[in-house]
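K.L.:
below: sequence and its predicted model.
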Amino acid sequence: MSTRVKTVSVYSITLPRETIYLGEPRPGETVNEKGYIVRKGNRTVYPTSDRTVVVRIETADGAVGWGETYGIVAPGAAMAIVDDLLGPFVVGRDPRDVVVIHEDLYDLMRVRGYTGGFYLDALAAIDIALWDLCGKLSGLPLVKLLGGQRHEKLPAYISGLPKRTRTERAAFAAEWQAKGFSSFKFAAPVADDGVVAEMETLRETLGPAARIACDMHWARTADQAIAAIRAMEPYGLWFAEAPVKPEDVDGLARVAANVTTTVAAGEEWRTVFDLVTRVEKRACGIVQPEMGHKGVTEFMRVGQYAQAHHLEVIPHATIGIGLFMAASLHASAALSAVTSHEYQHSIFEPNRRLVTGDMDCREGFYTLPTGPGLGVEPSEEALSLLQQYR
């Protein structure tokens, strides 16, 4: 009975940023009293600080597992779900039944339609914490519990070029190229001169060998996306991410069928069921699971389903303090279909002090943290910043 879960606690952490994600506000973009900004290019809300939700699960004999999920907007929503609903159903369970627990918690709200959003984010944090516990209880790193380590290191691509002008963004990318990175992605909503001009300048600056992708941020119709992608293709577009709204599955399939560039999608999906409908329509060639939205259990289901249908997997990565980043690297290292992994340098680098361990990204590659479970834990500084849900 000592391995049973005794407590589930949930916290938030808020960290200031020197530069707002995706760069300084554009004309017509203002920060409101809650610290949010809406990007006109994709009509999506972002915080002006880094915020994350952290879950701590402790067993009766004192073993501790850590999990993390998205807290960038309304963190109290995910925290309330953990504290009021999910956590009490985990207390008393054996953490080694992690997949069974995940399925039980998912089923709790099935008839109410909560198959996404804050509910699945909250579940992801608990799932990661339970997997961390499984690793610690067995004395093994998470990747070994997921079938074994396929990749010793993971190719990383530079995501986001938060500078004001197109020339400055290209120069910034070149700085990372000089550090050993050969793959890059720019964000269409802040490509102020248009995606074709952005692509042209990046290609001229980075040379013919660099891989350059475009995150289109769900902002176009299928016809608009097809036209934009075709216009970028002469400059060697690596992949086109999120070309249409997530709801437009038919539109996504139409884009994929009418361009030569590989279409990527999936960061916003919560479960493998989201992937099934896209595979049926051959709507994308690259799947981008996000650990903070899925947790380890669903991440692996998505990755394995993608593998079974011969799709490439390039995981998405918003970092938080690094707990779900570590989980993402372990899961990615266990999947043969993973060919690269997003590197959100503007979050990873400033926040790396907030976790212990040897997780790193250097010269174009991630290295997994070593040690049991995730291989990382909140640092003393992170622990001092935890704000418990009330």
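P.N.:
It's in. Numbering: from 1, shown residues only.

K.L.:
C-alpha from now on. contacts and neighbour counts both.
P.N.:
Fine.

K.L.:
how close does the residue nearest the centre of the chain get to Phe181?
P.N.:
When Cα atoms, centre = their mean is applied to the chain, the residue found nearest the centroid is Ala317 (3.0 Å). Distance of Ala317 to Phe181, computed by Cα to Cα, to the nearest Å: 17 Å.

K.L.:
helix or strand: which one has Ala174?
P.N.:
Here Ala174, judged by DSSP states H and E, is contained in helix 166-178.

K.L.:
buried residues of that helix, list them for me.
P.N.:
Of the residues in helix 166-178, those with enough neighbours to count as buried (16 or more other Cα atoms under 10 Å) are 166, 169-171, 173-174, 176-177.

K.L.:
tell me where the stretch 1-150 of the chain has helices.
P.N.:
In the stretch 1-150 of the chain, the helices defined using DSSP state H, counting those that start in this stretch lie at 75-80, 87-90, 98-108, 117-138, 142-145.

K.L.:
what comes into contact with the last one?
P.N.:
Which is helix 142-145. Here helix 142-145 makes contact (Cα atoms under 8 Å, 6 or more residues apart in numbering) with 131-132, 134-135, 149, 327, 330-331, 333-334, 372-374.

K.L.:
after that helix, which helix or strand is next?
P.N.:
strand 153-159.

K.L.:
list the contacts for Asp84?
P.N.:
Contacts of Asp84 (Cα under 8 Å, 6+ apart): none.

K.L.:
quick one: it from Gly320, how far?
P.N.:
With distances defined as Cα to Cα, the gap from Asp84 to Gly320 amounts to 23 Å.

K.L.:
can you check Arg254 too?
P.N.:
Noted for Arg254: a distance of 34 Å to Gly320, by Cα to Cα.

K.L.:
go on, Ala382?
P.N.:
Counting by Cα to Cα - Ala382 and Gly320 are separated by 11 Å.

K.L.:
which one of these two has more residues nearby?
P.N.:
Taking other Cα atoms under 10 Å, Ala382 and Gly320 do not tie; Gly320 has more neighbours (27 against 18).

K.L.:
burial of the residue nearest to that one when sequence neighbours are not counted, as a residue count?
P.N.:
In space, and not counting its chain neighbours, Gly320 is closest to Thr52: 5.3 Å by Cα to Cα, 6 or more residues apart in numbering. Thr52 has 23 neighbours, counted by other Cα under 10 Å.

K.L.:
against that first model, consider the following:
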Amino acid sequence: MTASQNSIVQVETFYLRVSKPQLPHMGRLVPMNEQGYIVDPDNGTIYPGDDRTLLLKISCADGTVGWGETYGIVAAGVVRELVSDVIGPFLIGKSPLDVQAIWQSLYNMMRVRGYTTGFWLDALAAADIALWDLCGKLLNQPVYKLLGGQRRTRVPAYITSIQGADLAERLEHVAQLHAEGFRAFKVHAATSFDAVELIRLMRARFAEIEIMLDLHWCFTAAEAVSIARQIEPHRVAFLEAPCHTEDIDGLARVAAATSIPVAAGEEWRTVYDAHLRLKTGALAVVQPEMGRTGITQFIRICQLAELHHARVAPHATIGFGIFMAASLHASSVIESLSLHEVQNHFVHKYLGHFDTAMQCEQGFYRLPEGPGLGIAPKDSLWQYLVP
């Protein structure tokens, strides 16, 4: 194939929204604004009241297509404009096989203006995933082969959404998922009636499971230490996001004060974010999120984690499937992988609208198959397209 045949000729974005009934939060409905957003009263984070994502399609001169996806649930129009006004025109005429050089060039273009995270990096993540998908298709190889080779054919999954109106219902939900084959569960302190008590009940009923606690950046370092000491007797696998993301010193203080491994990383975009935290020695577990990092930075973060002898437990935020496929490809090559998060209330929701073998069942992800990422939209997906 000549360079002109595999050069990029078109870059497109597709914004998808799916209406759904609003569910009560902690027994009550949270007011939704006219843009369709709610603000979580516990952790102060903005969420859409419906399901949303942003897909990116890159086409080559020979007709080969690559698909990407980013974390497009809030202000997706910002990312769309960055793609159409800056990234798309830059990519035209480039070869997807230069994917890592392209990422660095795009990052360099905006770093002097301070755009080293946020929406600009979200846009880069979508483009990066699509470029890696194209690389695999052009070379007729799955992406994991291009990343160094597969170390595992399935990826162990942990549950992140324990549902129920009270502790009893939540414990029964854990029992249901346990019966389905899952053996690892994360409790969210910002959305649980009593996270400490739920952990105690889970440990008393299921001696063999792994339990994690996510503090959602809601606490000071001192408060996080107090919580950690309450749950230390219950063999907690890791304590996630114990204090505000910018409080790097606080992260180190928490790690020094508890025997529970400390985890962080879902909000990072680059290996530079990871370096600032890992060099403190605070982190035992890093949690890169493919929808924010793209494949290039995901792999670099994992390599840095291995240099610091930290484990990798990738985060899985809300998406329709494409960046999850990318995350599984990358996870399958990581030596220090422990568990991969699964949004169990979301993972099967839209997979029927994609051609893919990817699934999550009986406690494990089944990886996509075929060249590239092994996932592509079916025509049925476009019923959710927003112009």
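P.N.:
Sure, I can see it. All of these numbers come straight from a predicted model, not from anything done at the bench.

K.L.:
average gap between the helix or strand just after the helix holding Ala174 of structure 1 and structure 2?
P.N.:
Downstream of helix 166-178 of structure 1, the next assigned helix or strand under DSSP H and E is strand 183-187. Compared with structure 2 after fitting, strand 183-187 of structure 1 deviates on average by 0.7 Å (mean Cα distance after the TM-score superposition for structure 1).

K.L.:
ok, and what's touching stretch 285-293 of structure 1?
P.N.:
Outside stretch 285-293 of structure 1, the residues that touch it by Cα under 8 Å, 6+ apart are 68-70, 120-121, 124-125, 262-270, 299, 302-303, 306, 311-318, 324-325, 327-328.

K.L.:
which of those fall in strands?
P.N.:
Counting by DSSP state E, the members of those that fall within strands are 68-70, 262-265, 312-313.

K.L.:
columns neighbour count and distance to Ile57 of structure 1 on top of the residues you listed, output as a markdown table?
P.N.:
A markdown table is the format used below for those (neighbours: other Cα atoms under 10 Å; distance: Cα to Cα, whole Å):
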| residue | neighbour count | distance to Ile57 of structure 1 |
| --- | --- | --- |
| Glu68 | 34 | 11 |
| Thr69 | 35 | 14 |
| Tyr70 | 25 | 17 |
| Thr262 | 20 | 40 |
| Val263 | 23 | 38 |
| Ala264 | 25 | 34 |
| Ala265 | 29 | 32 |
| Glu312 | 21 | 34 |
| Val313 | 27 | 30 |
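
K.L.:
and the furthest pair within those residues?
P.N.:
For these, with distances taken as Cα to Cα, the pair at the greatest spread is Glu68 and Thr262 (30.8 Å).

K.L.:
and the closest residue in space to Thr356 of structure 2 that isn't next to it in sequence, how far from Ile231 of structure 2?
P.N.:
The shortest distance from Thr356 of structure 2 to any residue that is not its chain neighbour, by Cα to Cα, 6+ apart, is 4.7 Å, and that residue is Ile375. Summarising the geometry, the distance separating Ile375 of structure 2 from Ile231 of structure 2, computed by Cα to Cα, is 40 Å.

K.L.:
do the same with Asp214 of structure 2
P.N.:
Asp214 of structure 2 sits 12 Å away from Ile231 of structure 2, going by Cα to Cα.

K.L.:
of these two, who's got more company?
P.N.:
Under the criterion of other Cα under 10 Å, the comparison of Asp214 of structure 2 against Ile231 puts Asp214 first, with 21 against 18.

K.L.:
the more buried one and Ala241 touch, don't they?
P.N.:
Yes: using Cα atoms under 8 Å, Asp214 of structure 2 makes contact with Ala241 at a distance of 6.2 Å.

K.L.:
thinking Ala305 of structure 2 is in contact with Leu278, fair?
P.N.:
Yes: with contact taken as Cα under 8 Å, Ala305 of structure 2 and Leu278 are classed as touching, separated by 7.3 Å.

K.L.:
pick the most deeply packed of the helices of the stretch 1-150 of structure 1.
P.N.:
helix 117-138 (a mean of 26; mean count of other Cα atoms under 10 Å).

K.L.:
and it with helix 98-108, angle?
P.N.:
Taking axes from the mean of the first three to the mean of the last three Cα atoms, to 10 degrees, one finds that helix 117-138 of structure 1 is oriented at 160 degrees with respect to helix 98-108.

K.L.:
helix 117-138 of structure 1 against structure 2, how far on average?
P.N.:
Per aligned residue, helix 117-138 of structure 1 averages 0.4 Å (mean Cα distance after the TM-score superposition for structure 1).

K.L.:
and that helix, what other elements does it pack with?
P.N.:
If contacts are counted by 3 or more Cα pairs under 8 Å, 6 or more residues apart in numbering; DSSP states H and E, helix 117-138 of structure 1 sits against strand 49-59, strand 64-70, helix 75-80, helix 98-108, helix 142-145, helix 291-308.

K.L.:
nice, that's everything, thank you.
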